[in-house]
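In: Sequence isn't available, so here's the structure alone:
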């Protein structure tokens, strides 16, 4: 039995994005995003539009505006907060761990295309992205296909993440590179700041 275009897409194989099933799924996601983005700020039910798309295990909070391709490939493993203007192109699975914080204007893109013009007109493909627990992603960050960001790491604002980032580090730049490990001095600095609150 042959695979559907949806199955090929999720498996990271070349697929045809204009397949009827995929077009319908994108239309459903766009409508949910529209209703979420246009809801009143005091409408406590607005997150239900996104919850109907995502695979969630706990609560989450997303500021408008938010955009995604499908939603069904977004797997939230715990509490998750995203500031304004998050875009997730979830042609492949995007797995987001517990206590992940995302700054404004972030792009998480699993989608990619062949370099050849002829192939690019015929199909696209995608690679999964994983953001592990307790990660903080600064504003204006772009995360590219196939990347894993390790537990507890911080991605500096404006970075373009093109390769895996290990756990417990501060990483910045374009392309994003490890600057240093997060250490005991960082914990001490946090405790010092809390004494002034």
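Out: Arrived safely, thanks for sending. The model shown is predicted, which means the values in this text are computed figures rather than measured ones.
In: contacts and neighbour counts: CA atoms only from here.
Out: Fine.
In: which residues sit against the one helix or strand residue 180 maps to?
Out: For residue 180, the element it lies in under DSSP states H and E is strand 177-181. Outside strand 177-181, the residues that touch it by C-alpha atoms under 8 Å, 6 or more residues apart in numbering are 165, 168-172.
In: tell me the two of the residues you listed that are most distant?
Out: Based on C-alpha to C-alpha, the longest span within the contacts of strand 177-181 runs between 168 and 172 and measures 13.3 Å.
In: Now for the residue nearest to residue 55 when sequence neighbours are not counted: which residues touch it?
Out: Residue nearest to residue 55 in three dimensions, not counting chain neighbours: residue 75, with 4.7 Å by C-alpha to C-alpha, 6 or more residues apart in numbering. Applying C-alpha under 8 Å, 6+ apart, we find residue 75 in contact with 54-56, 93-96.
In: These: which two are farthest apart?
Out: Spatial extent of the contacts of residue 75 (C-alpha to C-alpha) is set by the pair 56 and 93 at 12.9 Å.
In: Have a look at those two and say which one is more surrounded.
Out: Set residue 56 next to residue 93 and count neighbours by other C-alpha atoms under 10 Å: residue 93 wins out with 23 against 18.
In: pretty sure the more buried one is touching residue 128, no?
Out: Yes: Residue 93 is within contact range of residue 128, at 4.9 Å (criterion: C-alpha atoms under 8 Å).
In: got another, please set it beside the one above:
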């Protein structure tokens, strides 16, 4: 836990409202960063399952059972990431977790995906001292995110949704839909017909 005064609490309240804050104002959160542990995790042997699991439990805010997170992965903090059971994250997964990223059960994420809770103002005069805003990301159960997807601040991806490769997700995606594109848009619902997809002939 961080020992906070009134000024720090005021900054956290502003962050929680999605308002702008600066790097200097947020510097009191530095002890929550897990950069050294992430560095260590990314250099563990793939076969050292117990060692990798122990490190993940120290890095992440919470982590479920049967989690696979391939190296390397990157995170601003690590401690603001919460992952459910039966998670698979492929290589080069990046969490920009200035605020919480919550990932449900049975989620699969392909290579080179970025989940970013943080953005910056459009006007350059507002970007002094790395001024930014942050909004949490929620990925519900059984979502599949394709390669090279970027999920932007404040987005919720609904249960069972599929996000096509290369998409930029800037708005919420409803459950049980396929969405793709820049910006990412729903192209169709997921239906019982998809149960037959790529099955061997009977």
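Out: Noted; the coordinates are in hand. All values reported here derive from a predicted model rather than from experimental measurement.
In: TM-score, when you put one on top of the other?
Out: Put the two chains on top of each other and the TM-score (TM-score structural alignment, normalised by the length of structure 1) is 0.88; 192 aligned residues with a C-alpha RMSD of 2.0 Å.
In: related to what we said a few turns ago, mean distance between the strand holding residue 180 of structure 1 and structure 2 after superposition?
Out: Overlaying structure 2 shows strand 177-181 of structure 1 at a mean distance of 0.8 Å from the equivalent residues (mean C-alpha distance after the TM-score superposition for structure 1).
In: Mind checking which of the contacts of residue 75 of structure 1 are in strands?
Out: With strands taken from DSSP state E, the overlap with these comprises 55-56, 94-96.
In: Please, which helix or strand holds the counterpart of residue 94 of structure 2 in structure 1?
Out: Under the alignment by TM-score structural alignment, residue 94 of structure 2 pairs with residue 87 in structure 1. Assigned by DSSP H and E, residue 87 of structure 1 belongs to strand 86-89.
In: check the fit of that strand onto structure 2 and give the mean distance.
Out: In the superposition against structure 2, strand 86-89 of structure 1 averages 0.3 Å from its aligned positions (mean C-alpha distance after the TM-score superposition for structure 1).
In: so how far is that strand from its chain's centroid?
Out: Centroid separation for strand 86-89 of structure 1 versus its chain: 6 Å, with C-alpha atoms, centre = their mean, to the nearest Å.
In: and if you look at stretch 166-176 of structure 1?
Out: On C-alpha atoms, centre = their mean, the centre of stretch 166-176 of structure 1 falls 16 Å from the chain's centre.
In: How far does it stretch from one end to the other?
Out: 12 Å (C-alpha to C-alpha, to the nearest Å).
In: Pull out the buried residues from it.
Out: Neighbour counts over stretch 166-176 of structure 1 (16 or more other C-alpha atoms under 10 Å) mark 166-173, 176 as buried.
In: okay if I get those as a markdown table plus secondary structure?
Out: Output for these, formatted as a markdown table (DSSP: H, G, I helix; E, B strand; the rest coil):
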| residue | secondary structure |
| --- | --- |
| 166 | coil |
| 167 | coil |
| 168 | coil |
| 169 | strand |
| 170 | strand |
| 171 | strand |
| 172 | strand |
| 173 | coil |
| 176 | coil |
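In: would residue 10 of structure 2 count as being in a helix?
Out: Yes: assessed with three-state DSSP, residue 10 of structure 2 lies in a helix.
In: Now do the same contact list for the residue nearest the centre of structure 2.
Out: Taking C-alpha atoms, centre = their mean, the centroid of structure 2 lies closest to residue 115, which sits 3.9 Å from it. Residue 115 of structure 2 makes contacts with 94-97, 101, 137, 150-152, as judged by C-alpha under 8 Å, 6+ apart.
In: Tell me the secondary structure at it.
Out: strand.
In: just the helices in structure 1 please.
Out: For structure 1, the helices defined by DSSP state H cover 5-10, 20-37, 48-51, 117-122, 184-194.
In: Just list what the third one packs against, helices and strands only.
Out: Packing contacts for helix 48-51 of structure 1, counted by 3 or more C-alpha pairs under 8 Å, 6 or more residues apart in numbering; DSSP states H and E, involve helix 20-37.
In: re earlier: right, and the helices of structure 1 - which one's nearest residue 67 of structure 1?
Out: helix 20-37 (6.0 Å).
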